[in-house]
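Q: What follows is a predicted structure for the sequence shown.
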Amino acid sequence: MMQRDFILKELEKLNLLLVKLMGLKDDGRTPEANELINNHFEQTSGQQIHELDNLEDSETITFLKEEKKLKPIEFKVLAELCFQAAEFATPPCSAKSINLYRKTLIILEHITAIEKTFDFEREERIALIRTKINDCTD
């Protein structure tokens, strides 16, 4: 029961964060949104989001799993934070945004591999990210 409560609490925090991010985006307050993403990312993983840039794609999951000892719910939070950071990156098809989309994709594919249930929303997000990466690299 405690595990379920922890998961629900994390999902509620993530939902509140997303609502706040959308409000900041609507108000054109991108720097504040990026700071909020970075702070939450650091609280969840113990590192700043830009530190993912230094990791090779193949090292990302191993680092987060073995070095940071993240739980599956924390992977979900990080995936959403990486996605939001990519969405806020300027210009939209910068190396930074593409790298963040790739890291998001890697994390989402890891979640798919470890979870026992199929998630349509996650699969839609994966397809969306692949499209965004392809649109930026074409």
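A: Now that the structure is in, tell me what you want to look at.
Q: CA atoms for contacts and neighbours, from now on please.
A: OK.
Q: secondary structure class for residue 128?
A: Judged by DSSP: H, G, I helix; E, B strand; the rest coil, the three-state class of residue 128 is helix.
Q: Give me the neighbour count for it.
A: 14 (other Cα atoms under 10 Å).
Q: do residue 87 as well
A: Neighbourhood size, residue 87 [other Cα under 10 Å]: 17.
Q: Then residue 102?
A: Residues near residue 102, counting by other Cα under 10 Å: 20.
Q: what about the helices in this protein?
A: Along the chain, the stretches classed as helices by DSSP state H are 2-26, 30-45, 57-62, 72-88, 95-114, 120-137.
Q: Quick check: which of these is buried the most?
A: Of all the helices of the chain, helix 72-88 carries the top mean neighbour count, a mean of 21, counting by mean count of other Cα atoms under 10 Å.
Q: adding another structure so you can compare the two:
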Amino acid sequence: MTVSLALKALVIWVVILMLAMANGFLREFVLMPRLGTPAALVFSGLLLSALILGIAYLSLPWLKPGSPIQYWLVGFGWLALTLVFEFSFGLWQGKSWPVMLEAYSFKGGNLWPVVLAVTAVAPYLAAKLRGWL
């Protein structure tokens, strides 16, 4: 992966991070009070997955990965950045490992594992949807 591609992928991931934070606020302060926790978690997970795929789709012409492997590298790079951010932020907040790892289950409607999978495959899937692969 070139430095230019890596920097562009990082910029796009920051956009995804901002959308994920906005999605979290929407879930906590709007959806949960109105829909309850399980429905809010499902809706929020599906919405964030769609946003990530949409950002990947819209950003591909700017990102311009040169080969199929680069689509996978970008996606798994986004996944790695997300995991590092999540665990670092959780540890900074003083959360225990069991509490943080609970988010990686499907308990109570949680779709976080699906969001992570979509994050990893989004660039490749977006290229398929564009007919580039």
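A: In hand now; what should we look at? Please read these numbers as outputs of a predicted model, since none were measured by experiment.
Q: After superposition, what is the TM-score?
A: Here the TM-score for the pair of chains, by TM-score structural alignment, normalised by the length of structure 2, is 0.38; 78 aligned residues with a Cα RMSD of 3.9 Å.
Q: what residues are up against the one residue sitting closest to the centre of structure 2?
A: Centroid-nearest residue in structure 2, with Cα atoms, centre = their mean: residue 119, separated by 4.4 Å. Counting by Cα atoms under 8 Å, 6 or more residues apart in numbering, residue 119 of structure 2 touches 49, 52, 53, 75, 76, 78, 79.
Q: Keep only those of those that are in helices.
A: 49, 52, 53, 75, 76, 78, 79.
Q: most surrounded residue in these?
A: residue 52 (28 neighbours).
Q: Quickly find the element holding the residue nearest to the centre of structure 2.
A: helix 112-130 (DSSP states H and E).
Q: Would you mind measuring from residue 11 of structure 1 to residue 80 of structure 1?
A: As judged by Cα to Cα, to the nearest Å, residue 11 of structure 1 and residue 80 of structure 1 stand 11 Å apart.
Q: and if you look at residue 3 of structure 1?
A: Taking Cα to Cα, one finds residue 3 of structure 1 at 21 Å from residue 80 of structure 1.
Q: Can you tell me which residue is spatially central in structure 1?
A: For structure 1, the residue nearest the mean C-alpha position is residue 79 (2.4 Å; Cα atoms, centre = their mean).
Q: That one contacts residue 100, doesn't it?
A: No: taking contacts as Cα atoms under 8 Å, residue 79 of structure 1 lies outside contact range of residue 100: 9.4 Å.
Q: For structure 2, just list every one of the helices.
A: 3-26, 32-35, 37-63, 68-92, 97-102, 112-130.
Q: From the contact counts, what lies against the longest one?
A: Okay, so that is helix 37-63 of structure 2. Helices and strands in packing contact with helix 37-63 of structure 2 are listed as helix 3-26, helix 32-35, helix 112-130; criterion 3 or more Cα pairs under 8 Å, 6 or more residues apart in numbering; DSSP states H and E.
Q: Now do the first one and helix 37-63, the angle between them.
A: Inter-element angle recorded for helix 3-26 of structure 2 and helix 37-63: 160 degrees (by axes from the mean of the first three to the mean of the last three Cα atoms, to 10 degrees).
Q: Give me the distance between helix 3-26 of structure 2 and the centre of its chain.
A: Chain-centre distance of helix 3-26 of structure 2: 8 Å, with Cα atoms, centre = their mean, to the nearest Å.
Q: do the shortest one as well
A: Using Cα atoms, centre = their mean, the mean C-alpha position of helix 32-35 of structure 2 is found 23 Å from that of the whole chain.
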